[in-house]
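> can't give you the sequence, but here's the structure:
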């Protein structure tokens, strides 16, 4: 196997973390919207935790992207 092919395969596998981030964000926002529709008065209290969870989930996705770029361009 060529070294360039191995880099592409490794970068592709590292990008699987982006799939997890996308699924995590979808589940998180979906559950928030369901809870907000059931109890609209509590939605404002839960919004800061939603944004914190969103930031942490996106950070893991960006970390996977950085690792893929490191594999690809090193």
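That came through, no problem. Only a predicted model underlies this, so the values are computations on that prediction, with no experimental measurement involved.

> from here on, just use CA atoms for contacts and neighbour counts.
Noted.

> for the biggest helix by length in the chain, buried residues please.
Ranked by residue count, the top helix of the chain under DSSP state H comes out as helix 40-73. Across helix 40-73, burial judged by 16 or more other Cα atoms under 10 Å covers 43, 50, 53-54, 57-58, 61-65, 67-69, 71-72.

> and the comparison structure, right after this:
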């Protein structure tokens, strides 16, 4: 059951980072002069999502025992 939870966490993180990338690209296309700020916010948010997903994966795999 823990492996299923870890897989769902990884899937959710992948979807989340993909949505961040698509929305950031759309924002940069609409307002190119703000690309630096948008890119910085995108990287920080993606890192937070990956950290939370890694935590969820580790907890899911450890709860298997």
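Thanks, I have the structure now. Being a predicted model, the structure only gives us computed values, none of them experimental.

> so stretch 62-69 of the first structure matches what in the second structure?
Using TM-score structural alignment, stretch 62-69 of the first structure corresponds to residues 54-61 of the second structure.

> do you know how far the residue nearest the centre of the first structure is from residue 8 of the first structure?
Geometric centre of the first structure, nearest residue: residue 21, 1.9 Å, by Cα atoms, centre = their mean. Distance of residue 21 of the first structure to residue 8 of the first structure, given as Cα to Cα, to the nearest Å: 21 Å.

> how about residue 40 of the first structure?
Distance from residue 40 of the first structure to residue 8 of the first structure, by Cα to Cα: 47 Å.

> now swap in residue 22 of the first structure and tell me
As for residue 22 of the first structure, its distance to residue 8 of the first structure is 22 Å (criterion: Cα to Cα).

> then residue 51 of the first structure?
For residue 51 of the first structure relative to residue 8 of the first structure (Cα to Cα), the value is 33 Å.

> how about residue 55 of the first structure?
Applying Cα to Cα to residue 55 of the first structure and residue 8 of the first structure gives a distance of 28 Å.

> tell me the contacts of whatever residue of the second structure lines up with the residue nearest to the centre of the first structure?
Taking TM-score structural alignment, residue 21 of the first structure has residue 13 as its aligned residue in the second structure. Residue 13 of the second structure sits next to 49-50, 53 when contact means Cα atoms under 8 Å, 6 or more residues apart in numbering.
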